[in-house]
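J.: using only what follows, build the 3D model:
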Amino acid sequence: MAKKSRKNRDVAPPAEGEVGPRQPCPCGSGKRYKACHGAAGGATSPFVARPFEGLAGECDLIALRELVPAATAPLTLADGVTGAGTRVVKLCTLLPAAAPAMVRDSGEVWLGLQVQHHYGDPSRDLAAVLLTALEQAERGESGIVGLTSDPGAGPRLQDVLATPELDVTVHDGFEYWVADVDQAGDDFTAALQQANETIHPTERLTGVEAAYWTNVGTKEHLRWVMPHDEDALLTALARLHAAGKDVLVEDSRFVGMFRAHGLLAPVWDLPVGTGAAALEEPASRFAAELETALAQSADLTPEERSARAGLANRQVTIR
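T.: Okay, here's the model as predicted:
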């Protein structure tokens, strides 16, 4: 009797939200899940699907980590943390040489978000780097602070930061790298210029949370990280889509969503020339309509069910 092909064996598909064994590991290591956080002993720390949950600025934190090129925000340390109340701490999308953290000559501590540590819990990893940098600053030592091994169990950002919303400043370039120095060397100036050439113009909308307009040259986008439960958000978006209420401005198009750190971020394509200012009123109106749709409990109509099925399959890339 011929052996059954492995390809023909019935394999139960992963449940919604679950990672399949042959899919890329969500930690970003580049390995398959079964060889990383899905393997016994494959990763020393458990993978945390929504690492920034509970932080007041969760949505903006995800946006700054995943899609905003150059931005900063001051951080407030929780009582009892080294330097609380005295040390200036700044959150940055990206630091020179993609450093995890830096202690500046001024004594300020800068924490970089766009760093991939691959240890399962970005919140714990970022907290470990921040605490190390704060201790280094207390010793009067400046320089880069890194994380070269799994820090193991320990405080997370939720433990070391106070809870105010992030006061985000989006920058046109990385000049904030040298804002606190009198003169940068030629090599650093060249690196700064090269980094600035990679930036697409980006602005944060002021009327809603964690919505960012960007111009990539051939088109413009609005990318909006939302805090809602994924299932409830999909249902609400389906109601609005079926009603034709997800068009922000003329000729704009809701193209799909991406997932990042446990939350969904809807994405719109916009006509070139739209700009961020033109989105303020439509985005605020959409946010109000979305809250109304989230509160509805009636069964979906056939049109809404069809819209939901289509939306669930509209996965887009972050960049």
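J.: C-alpha only now, for contacts and for neighbours.
T.: Fine.
J.: residue contacts, M102?
T.: If you count contacts by CA atoms under 8 Å, 6 or more residues apart in numbering, M102 has them with L95, V109, W110, L111, A133, S142, G143, I144, V145.
J.: in which helix or strand would I find it?
T.: strand 101-103 (DSSP states H and E).
J.: quick one: which of the contacts of M102 sit in strands?
T.: Judged by DSSP state E, the contacts of M102 include V109, W110, L111, G143, I144, V145 as members of strands.
J.: the third one against C92, yeah?
T.: Yes. In this structure, L111 is within contact of C92 by CA atoms under 8 Å, at 5.9 Å.
J.: please generate a structure for the following sequence too, so the two can be compared:
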Amino acid sequence: MAKRTAVKNAPKADGINPRQPCPCGSGKRYKACHGSSGGPADVIVSRPFEGLASECELIALREFVPSATVKLPLKDGEVTLATVLPMAAAGLVRGDDVPFVGLQVQTRSGDVSRDLARAVMWAKDAKSGDVLPVVGPDTDENPGRLQDLLDADADIVPELHADFTWWLPEETEPTGDVALSLERANAAILPTERLDAPGVKAAYWVDAGDKAHLRWVRPEPEEQLLNGMARLAARGELDLGEGSRYAGSFRAHGLLVPVWDLDREMHAREWASPAEALGKRLLEAMSSDEQLNDAERRAREGLRGRQITIR
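T.: Okay, the predicted model is just below:
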């Protein structure tokens, strides 16, 4: 009996014990999740980009950046990641043979990372003009996850675009349905810029019409981040200076995204230095080992009351 149990619990060839929790964070055993044939069909992975240096930027591109592209730091080959492709396709190869994969897609399974890996592998072998409409749990191939294909330590700096003309090769005039699709997509874009300052990553200025916002994807564990923000809020320092106020936060793919309302009369560049200063204050506040005082605890509860979760 002991011998049989030892064999049953032995690690697989990839070093993961099939009876242990799956590394994806789903909470299921590995053999019932990514260790099963074809991978999981219905497992929701709450933090799909965990372990990647580009995690925060990927979340921003997935959730609220309208038009942007970036070369993925693949271990092998080259594919361009895009926020959204025509018809919200999962992948396409442009007429000039440039392959793209999309983040904002029509349908997906519970693991965005695995779906992206499938799209990347498709794009590397696809031909000019090919389109991959969707990927999902019924796809036969199981290439692993994005973490298996990328250089985990490589960061990314997306290129933001004012419209979607990059959908087509340069000097290509859109006609017919393509022109109409481009017109509709361009009309829906909210002006967006990425703040460029030391220590400021995945922070985006967005002009929403009546006001502007700063949306900043933070990498810290939620409780640590909330405690730091509560300390600043209790001191009246949880803002970017005159013309700004903290609005709330939302959770996206396992991380917290604080949002500030901003004076839209000021240019995005004018908020870079205030964001840098706020980032430094926040890091200092999060590094404190002291217990929150009464005012800070009240502030933390107020911050919790202004949170929502999106998938």
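J.: overlay the chains and give the TM-score.
T.: The TM-score (TM-score structural alignment, normalised by the length of structure 2) is 0.81; 268 aligned residues with a CA RMSD of 2.0 Å.
J.: sorry, back to before: buried ones among the ones in strands among the contacts of M102 of structure 1?
T.: Listed as buried from those are V109, W110, L111, G143, I144, V145; burial here means 16 or more other CA atoms under 10 Å.
J.: if I pick the fifth one, what's in contact with it?
T.: I144 of structure 1 makes contact with A99, P100, A101, M102, V103 under the criterion CA under 8 Å, 6+ apart.
J.: same check on the first one?
T.: In this structure, V109 of structure 1 makes contact with R87, V88, V89, K90, A101, M102, V103, L130, A133, L134, A137, judged by CA under 8 Å, 6+ apart.
J.: dump the residues you listed to CSV, plus distance to F258 of structure 1.
T.: Shown next, in CSV, are the contacts of V109 of structure 1 (distance: CA to CA, whole Å):
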residue, distance to F258 of structure 1
R87, 36
V88, 34
V89, 30
K90, 27
A101, 27
M102, 31
V103, 34
L130, 28
A133, 32
L134, 34
A137, 38
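J.: from those residues, pick the one nearest N215 of structure 1.
T.: K90 (26.2 Å; CA to CA).
J.: and the closest one, what's its match in structure 2?
T.: Matched across to structure 2, K90 of structure 1 falls on T80, judged by TM-score structural alignment.
J.: that match contacts T69, correct?
T.: Yes. Taking contacts as CA under 8 Å, T80 of structure 2 lies within contact range of T69: 6.6 Å.
J.: now which residue in structure 1 aligns to N186 of structure 2?
T.: Residue pairing (TM-score structural alignment): N186 of structure 2 is matched to N196 of structure 1.
J.: check contacts around the closest residue in space to that match that isn't next to it in sequence.
T.: Closest residue in space to N196 of structure 1, ignoring its immediate chain neighbours: G173 at 5.3 Å, by CA to CA, 6 or more residues apart in numbering. Counting by CA under 8 Å, 6+ apart, G173 of structure 1 touches A70, A195, N196, I199.
J.: show me where the stretch 51-200 of structure 1 has helices.
T.: Here the stretch 51-200 of structure 1 has its helices, by DSSP state H, counting those that start in this stretch, at 58-66, 122-138, 157-160, 186-196.
J.: dump these into a markdown table; add mean neighbour count and distance to A293 of structure 1 as well.
T.: Listed next are those as a markdown table, based on neighbours: other CA atoms under 10 Å; distance: least, CA to CA, whole Å:
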| stretch | mean neighbour count | distance to A293 of structure 1 |
| --- | --- | --- |
| helix 58-66 | 23 | 20 |
| helix 122-138 | 22 | 31 |
| helix 157-160 | 20 | 30 |
| helix 186-196 | 13 | 41 |
